[in-house]
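Engineer: Requesting a structural model of the entry that follows:
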Amino acid sequence: MSTLNFRRNTNNFVSGSYDKLIIIWQVYSNNQWYCQQKLNGHSNWILCLLLNNNDDLIISESEDNTIKFWIKQNQWVCQQTITYHTGIVFSLSLNDQQSKVISFSDDYQILLDRKWNVIQKIKVDKYGLRLCFINDNQFIFQSFCQEQMQIYEMDNKTKQYRRMNEITIKCGSNFDHYSFPQQYVKSKCLLVNKNGKSVNLMRKKENGDFIIEKSIEFDDQRIYGQLGQDREYLITWDNKSKEIQIRKCKER
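Structural biologist: Model prediction:
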């Protein structure tokens, strides 16, 4: 298994794996998990899955260079496949309104899709594994093992995104792993940024600046984790300690 997402409104979860399959899992009365449906559409292993807020859309990305949109009817079916990337797609993010998705691939391109047609291509000069929307007009891109995080904002006149600023963050490594997507929690103005061996917890201020509140240093770059659904706990696993570690967020 390479990626897993719990659905918000139902008692099941979605997994993607190296066997090229996406599986919908459901729990029954005996507290056992069973395969409800297998989605077989990608020709290589699954790297990332996104679920929308209504739990009726799954967006998947794969090492086959494609992004697929799956919708819920009687069963889950593939509604659309995007093939604009010419390299492996590593990262996906949905905006607040659930109307746009951004993706990054090792073809050094960021694609922005609206319902789900490509509306902008951004060529970058550095490879990266992570990006995420902050709001409908702003997103973050993390270059590979660089101690700078780039901020892109929409130009009000052209309605196109362009790079506006860079923020210095910690990395601690010259290699990284695609696991642990960036995560922004709007209610707490909190950005969780994994970069190399560091997990940087950053707060967005009222003036739009980001400040690092805490950097957690690990001994290995292979770190998996995210904030829990209640946004109170950060859950991580790293390849060095082989431990699941749970940290509680303390509000200032």
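Engineer: Please count neighbours and contacts with C-alpha atoms only from this point.
Structural biologist: OK.
Engineer: what does the strand or helix carrying residue 23 contact?
Structural biologist: Assigned by DSSP states H and E, residue 23 falls within strand 21-27. The set of residues external to strand 21-27 that reach it, using C-alpha atoms under 8 Å, 6 or more residues apart in numbering, is 11-16, 33-42, 45-46.
Engineer: redo that, cut-off 10 Å
Structural biologist: Residues from elsewhere that reach strand 21-27 (C-alpha atoms under 10 Å, 6 or more residues apart in numbering): 1, 3-7, 10-17, 32-46, 49, 58, 60, 76.
Engineer: Buried residues of the helix or strand just after that strand, list them for me.
Structural biologist: Using DSSP H and E, the helix or strand that follows strand 21-27 in sequence is strand 33-40. By 16 or more other C-alpha atoms under 10 Å, the buried positions in strand 33-40 come out as 38-39.
Engineer: still on that earlier bit, among the contacts of strand 21-27, the buried ones, what's the PyMOL command?
Structural biologist: A single PyMOL command is used to select the members of the contacts of strand 21-27 judged buried by 16+ other C-alpha under 10 Å:
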select buried, resi 3+4+5+6+7+12+13+14+15+16+17+38+39+42+44+45+46+49+58+60+76
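Engineer: Give the full set of residues in contact with the closest residue to residue 107 other than its chain neighbours.
Structural biologist: Leaving aside its sequence neighbours, residue 107 sits nearest to residue 87 (C-alpha to C-alpha, 6 or more residues apart in numbering; 4.9 Å). Going by C-alpha under 10 Å, 6+ apart, residue 87 touches 62-66, 104-109.
Engineer: Please give the structure of this sequence too, so both can be compared:
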Amino acid sequence: MNSTSQWICSYKLNEHQNFIRCLILNNNEDLIISGSDDKTIKFWIKNNQWTCSQTINDHKSDVYGLSLNEKQNRAISCGVDKLILIIEESSQKWNVIQKITVEWFGYRLCFINDNIFTFQPFNQEQMHVYEINSSNNQYSKTKEVPVKCDYGACHCFFAQQYIKSKCVIVNKNGKCINLIRNNQNGDFITQQSIQFEIYNIYGKMSENGDYLMTWDNQSKEIQIRKYQQL
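Structural biologist: So this is what the prediction gives:
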């Protein structure tokens, strides 16, 4: 942002060879992770300027989803190749420590905490929960949570999101946005499903969980919904 409070382009990062489908920034704002249709995940670090420090080539097709854990030392990814990658940082290098093969590819996934993440298979009415096994440090699917979809197509660019203060997952699936509560006993319950007329829905929930902002290609409106305690 310049002296007149206008956003200006300060860097152009040119490494990917195709569309970038997902992009995350760490809490310190000195690491960017990007996933692309060129089948790669790239790690960009900021010193005096942004540079690409590492490339992961383990995906065999487009990369659609990324998430960082609370400790910021582990990333997960998903893509068209029906793979979930678990990538861990050690000695300033990111290493793939686990590959999970899934039945259906997905656009979105999200860490709930360091030990649990969720994954939404494409066009399915279940969201999958993965938990780590402390004996072998490997993740495996432990739950399937019923969610709404309204069968049809879906689209990326609306990342799955976990609001820790509200214990709520925002999970776009087909033409629906599912709001899923993570209860203290570990259960996941879909509390509300917001139905749209089209699958081209994009948005985000505010960090405090009070507002959900969306835009869809049918209404062509920015819609703002406010959380109300029942």
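Engineer: Can you give me the buried ones in the strand holding residue 23 of structure 1?
Structural biologist: Buried residues in strand 21-27 of structure 1 (16+ other C-alpha under 10 Å): 21-26.
Engineer: So which of those is the closest to residue 54 of structure 1?
Structural biologist: residue 24 (15.6 Å; C-alpha to C-alpha).
Engineer: To which residue of structure 1 is residue 32 of structure 2 aligned?
Structural biologist: Counting by TM-score structural alignment, residue 32 of structure 2 lines up with residue 58 in structure 1.
Engineer: And residue 53 of structure 2, by the same measure?
Structural biologist: By TM-score structural alignment, residue 53 of structure 2 lines up with residue 79.
Engineer: Now do the host helix or strand of the match of residue 32 of structure 2: which elements does it pack against?
Structural biologist: Remark: residue 58 of structure 1 resides in strand 57-62, with elements defined by DSSP H and E. Counting contacts by 3 or more C-alpha pairs under 10 Å, 6 or more residues apart in numbering; DSSP states H and E, strand 57-62 of structure 1 packs against strand 12-16, strand 46-51, strand 67-72, strand 76-82, strand 89-94, strand 100-105.
Engineer: which of the ones you listed sits most buried?
Structural biologist: Ranked by mean neighbour count, those are led by strand 89-94 with a mean of 26 (mean count of other C-alpha atoms under 10 Å).
Engineer: I figured residue 11 of structure 2 hits residue 44, correct?
Structural biologist: No: in this structure, residue 11 of structure 2 is not within contact of residue 44 by C-alpha atoms under 10 Å, at 12.0 Å.
Engineer: What is the burial count for the residue nearest to residue 102 of structure 1 when sequence neighbours are not counted?
Structural biologist: Among residues not flanking residue 102 of structure 1 along the chain, residue 112 sits closest, at 4.6 Å (C-alpha to C-alpha, 6+ apart). Residue 112 of structure 1: 22 surrounding residues under other C-alpha atoms under 10 Å.
Engineer: before we move on, what about the one 10 residues further on?
Structural biologist: Here the count is done by other C-alpha under 10 Å, and residue 122 of structure 1 has 15 residues near it.
Engineer: picking that back up, what about the residue nearest to residue 102 of structure 1, which helix or strand?
Structural biologist: strand 109-114.
Engineer: Return the residues in contact with the residue most central in space within structure 1.
Structural biologist: For structure 1, residue 181 is the residue whose C-alpha lies nearest the centre (C-alpha atoms, centre = their mean; 4.0 Å). For residue 181 of structure 1, the contacting residues are 48, 90-93, 129-132, 192-195, 224-226, by C-alpha under 10 Å, 6+ apart.
Engineer: what does residue 227 of structure 2 align to in structure 1?
Structural biologist: Aligned counterpart of residue 227 of structure 2 in structure 1: residue 249 (TM-score structural alignment).
Engineer: pretty sure that match is touching residue 192, no?
Structural biologist: No: applying C-alpha under 10 Å, one finds residue 249 of structure 1 not in contact with residue 192, separated by 11.8 Å.
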